[in-house]
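Student: heads up, no residue letters with this:
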């Protein structure tokens, strides 16, 4: 089948409201280009295990594995992911075919009673299961009590509304995509809460031997976002990054120059945050990858510890 011909496509997706929004968004874009597109809703291990933090049960890859099995078995052709949930190394036989234009990458402060993090009283309870957010929040407000918060976006908001937390921290992108931007009391400046690698961006995964799908998805790609998140993910990969490592990486591409910031926190909280920044001209994914690896080296030089021996 020629890459220019319409393809019958099945999108594998988690069944949370946000995941379905993301899949339906891609479905609409592909249908507008003449493709026939249906959805295959699936429940992943990450959706089922809600009583433990992801860092203790296998990481965010638990949200991806079942979707990859559907691709491998031919039950689906593409999988739409929040890029921050995608492991830094894809299994053999799979490829990231497309990175789409990024939504707001920042973290959002959500609270029914308090207007900002600074407005919280001493000892207030803040919900998040992200180790990255935990160490950054503790650096800003060491007096706060950080409590685990699992579940999909609606579940997290319900737990907040039930009074289990004084405030919670969520990705602004998810709230905005679901029309819940009114729940955001304030968006954190990236200088205060550096986002996770890939936060706010959508990635589309395929079997790496499907060149026809690669061609069909090419028009959906956003090169500026792809370059930026490639650098961010390279930092995390070089550090052995997963959700069990408090690591942040955020880039901005301005007139061909990528400005990349990263931060590493000690999981035990016994060492201060380590920050690193650099800028470089970036025109290719290889350029972006090299900048990310350089930033990881600066983090390690500053005292950050990689999660495994680094070979890059």
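Tutor: Received, thanks. Quick caveat, the model's predicted, so the values are computed rather than measured. Numbering: from 1, shown residues only.

Student: from here on, contacts and neighbour counts on C-alpha atoms
Tutor: Will do.

Student: ok, the one residue sitting closest to the centre of the chain to residue 28 distance?
Tutor: What sits nearest the mean C-alpha location of the chain, by Cα atoms, centre = their mean, is residue 84, with 1.7 Å. Relative to residue 28, residue 84 is positioned 23 Å away (Cα to Cα, to the nearest Å).

Student: sorry, back to before: checking my notes, the residue nearest to the centre of the chain in a strand, right?
Tutor: No: looking at residue 84 with DSSP: H, G, I helix; E, B strand; the rest coil, it is helix, so not inside a strand.

Student: State whether it and residue 174 are indeed in contact, as I suppose.
Tutor: No: Residue 84 is beyond contact range of residue 174, at 11.9 Å (criterion: Cα atoms under 8 Å).

Student: tell me, what's touching the two both at once?
Tutor: Taking Cα atoms under 8 Å, 6 or more residues apart in numbering as the contact rule, residue 84 and residue 174 both touch residue 200.

Student: in the helix or strand where residue 230 lies, what's buried?
Tutor: For residue 230, the element it lies in under DSSP states H and E is helix 223-238. By neighbour count on 16 or more other Cα atoms under 10 Å, the buried set for helix 223-238 is 223-238.

Student: Kindly report the same for stretch 154-167.
Tutor: Judged by neighbour count (16+ other Cα under 10 Å), stretch 154-167 contains these buried residues: 156-157, 159-160, 164-167.

Student: Please list all residues in contact with residue 282.
Tutor: Neighbouring residues of residue 282 by Cα under 8 Å, 6+ apart: 227, 256-258, 288.

Student: filter these to the buried ones?
Tutor: Neighbour-count burial (16+ other Cα under 10 Å) is assigned, among those, to 227, 258, 288.

Student: Is it possible to get JSON lines of the residues you listed that adds distance to residue 295?
Tutor: Below are the buried ones among the contacts of residue 282 laid out as JSON lines (distance: Cα to Cα, whole Å):
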{"residue": "227", "distance to residue 295": "15"}
{"residue": "258", "distance to residue 295": "12"}
{"residue": "288", "distance to residue 295": "11"}
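
Student: another one to put next to it:
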């Protein structure tokens, strides 16, 4: 059986689950066997660096650099990513060509000392590697001790069992994809604890102009997810979003209409600016870009000084 497509991915259980989902959808769409799609595991810098925050090591691109190099070198044909890990600017010659139907975008709290963040004892430790989550936790409970928590889903849950922290927050979508959503003790509502742009969505990256690959991917692309992500990523781009910027943004699609809400915070969670926008789903990117420009102007450049 000739390999139709080589699928590049990180090697964590969650990354592999996402690659397997992409492969299963391709198999179903084209009536091809599993052997037609080879999964190629690539270790990234983000996987190797576990002792410090991503912002201090080079940003979210650390989870994509080596995979994108393999894509450009034609060692793989597509790359499967968590959309939230994708920088807003991609290497020349690459594009996000498909999005799979989005899973639940909410965050999940896994508590040992209490089931909800609100019920944690004074001074309890909550582990997170996300500046957005850290800032939102501090906004909710400034008395809590927020500690750095790196690693894949299983590693973070093990650290929790070992007492490194009294609770942690993980993406509900990731927990569902690895069959561990039952460990969640509380689901964080979208309005009080908004997700980062792209959370819950699987993105597929490919080479621009690779028409054979584009034809294979077209049937598995989810238009609604693609539009929502176009809005969220445009919002992020307007704010120069990186791992140093606590930014939340979520777009929902209902028919041909789009609704978006965005939030920026200072790292300590004490200052915030929120924005809502809506319009035609076909104008998703423009809506996100306008929302980002408006909230940036409203906050003023001094708001962003602590991020640099």
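Tutor: Now that the structure is in, tell me what you want to look at. Computed from a prediction, not measured in an experiment: that's the story for all the values here.

Student: Just the TM-score for the two chains, thanks.
Tutor: Scored against TM-score structural alignment, normalised by the length of the second structure, the superposed chains reach a TM-score of 0.93; 299 aligned residues with a Cα RMSD of 1.6 Å.

Student: one step back: among the contacts of residue 282 of the first structure, name the ones in strands.
Tutor: 257-258 (DSSP state E).

Student: Between the contacts of residue 282 of the first structure, which sits nearest residue 23 of the first structure?
Tutor: Nearest to residue 23 of the first structure among the contacts of residue 282 of the first structure is residue 227, at 22.4 Å by Cα to Cα.

Student: and the closest one, how far is that from residue 253 of the first structure?
Tutor: Going from residue 227 of the first structure to residue 253 of the first structure by Cα to Cα gives 8 Å.

Student: ok, which stretches of the first structure are helices?
Tutor: Using DSSP state H, the helices of the first structure run over residues 17-32, 45-48, 54-57, 65-72, 131-140, 153-161, 172-177, 211-217, 223-238, 285-301.

Student: For the fifth one, give the aligned segment of the second structure as residue numbers.
Tutor: Mapping helix 131-140 of the first structure onto the second structure (TM-score structural alignment) gives residues 131-140.

Student: what distance separates the matching stretch from the centre of its chain?
Tutor: 16 Å (Cα atoms, centre = their mean, to the nearest Å).

Student: swap in stretch 144-164 of the second structure?
Tutor: With Cα atoms, centre = their mean, you get 18 Å for stretch 144-164 of the second structure.

Student: Assess the claim that residue 14 of the second structure and residue 177 are in contact.
Tutor: Yes: the criterion here is Cα under 8 Å, and residue 14 of the second structure meets it with residue 177 at 6.7 Å.

Student: quick one: which of these two has more around it?
Tutor: residue 14 (21 against 18; other Cα atoms under 10 Å).

Student: could you measure that one against residue 248 of the second structure, distance?
Tutor: 22 Å.

Student: again, but for residue 96 of the second structure
Tutor: Distance, residue 96 of the second structure to residue 248 of the second structure, by Cα to Cα: 21 Å.

Student: The two: which has the busier surroundings?
Tutor: Shown here are residue 96 of the second structure and residue 248; by other Cα under 10 Å, residue 248 has more neighbours (25 against 19).

Student: So for residue 91 of the second structure, what's the nearest residue that isn't a sequence neighbour?
Tutor: Of all residues not flanking residue 91 of the second structure in the chain, residue 68 sits nearest, at 7.8 Å (Cα to Cα, 6 or more residues apart in numbering).

Student: next one: residue 263 of the first structure
Tutor: The shortest distance from residue 263 of the first structure to any non-neighbouring residue, by Cα to Cα, 6+ apart, is to residue 275 (4.4 Å).

Student: Quick check: the one you found touching residue 264?
Tutor: Yes: contact criterion Cα under 8 Å: residue 275 of the first structure and residue 264 qualify, at 6.6 Å.

Student: Which of these two has more residues huddled nearby?
Tutor: When residue 275 of the first structure and residue 264 are compared for neighbours, residue 264 comes out ahead with 29 against 19, by other Cα under 10 Å.

Student: Give me the angle between the helix holding residue 230 of the first structure and helix 285-301.
Tutor: Counting by axes from the mean of the first three to the mean of the last three Cα atoms, to 10 degrees, helix 223-238 of the first structure lies at 40 degrees to helix 285-301.

Student: superposed on the second structure, where does helix 223-238 of the first structure end up, distance-wise?
Tutor: Once the two models are superposed, helix 223-238 of the first structure sits on average 0.7 Å from its counterpart in the second structure (mean Cα distance after the TM-score superposition for the first structure).

Student: list the helices and strands that helix packs on?
Tutor: strand 94-99, strand 247-254, strand 257-264, helix 285-301 (3 or more Cα pairs under 8 Å, 6 or more residues apart in numbering; DSSP states H and E).

Student: among these, which is nearest residue 202 of the first structure?
Tutor: It is, among those and with distance given as Cα to Cα, strand 94-99, at 5.9 Å.

Student: who touches that closest one?
Tutor: Residues outside strand 94-99 of the first structure that contact it (Cα under 8 Å, 6+ apart) are 201-208, 213-214, 217-218, 220-223, 225-226.

Student: circling back: which residues are in contact with both of residue 275 and residue 264 of the first structure?
Tutor: Shared contacts of residue 275 of the first structure and residue 264 (Cα under 8 Å, 6+ apart): residue 299.

Student: related to what we said a few turns ago, turn the contacts of residue 282 of the first structure into TSV, including distance to residue 298 of the first structure.
Tutor: As requested, the contacts of residue 282 of the first structure are exported to TSV (distance: Cα to Cα, whole Å):
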residue	distance to residue 298 of the first structure
227	20
256	22
257	19
258	16
288	16
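
Student: ok, so of the contacts of residue 282 of the first structure, who is nearest residue 117 of the first structure?
Tutor: In terms of Cα to Cα, no member of the contacts of residue 282 of the first structure lies closer to residue 117 of the first structure than residue 258, at 29.6 Å.

Student: Roughly how far does the closest one sit from residue 189 of the first structure?
Tutor: Noted for residue 258 of the first structure: a distance of 19 Å to residue 189 of the first structure, by Cα to Cα.

Student: same thing with residue 76 of the first structure?
Tutor: Residue 76 of the first structure is 39 Å from residue 189 of the first structure, by Cα to Cα.

Student: higher neighbour count, the two?
Tutor: residue 76 (21 against 12).

Student: what sits against that one?
Tutor: Contacts of residue 76 of the first structure (Cα under 8 Å, 6+ apart): 9-12, 40, 70.

Student: if you look at those residues, which of them are in strands?
Tutor: Among the contacts of residue 76 of the first structure, DSSP E puts 9-12, 40 in strands.

Student: for those, which one is nearest residue 296 of the first structure?
Tutor: Proximity of those to residue 296 of the first structure, judged by Cα to Cα, is greatest for residue 12, which lies at 33.0 Å.

Student: May I have the residues that are in contact with the counterpart of the closest one in the second structure?
Tutor: Counting by TM-score structural alignment, residue 12 of the first structure corresponds to residue 8 in the second structure. Residue 8 of the second structure is in contact with 19, 39-42, 67, 70-71, 76-80, counting by Cα under 8 Å, 6+ apart.
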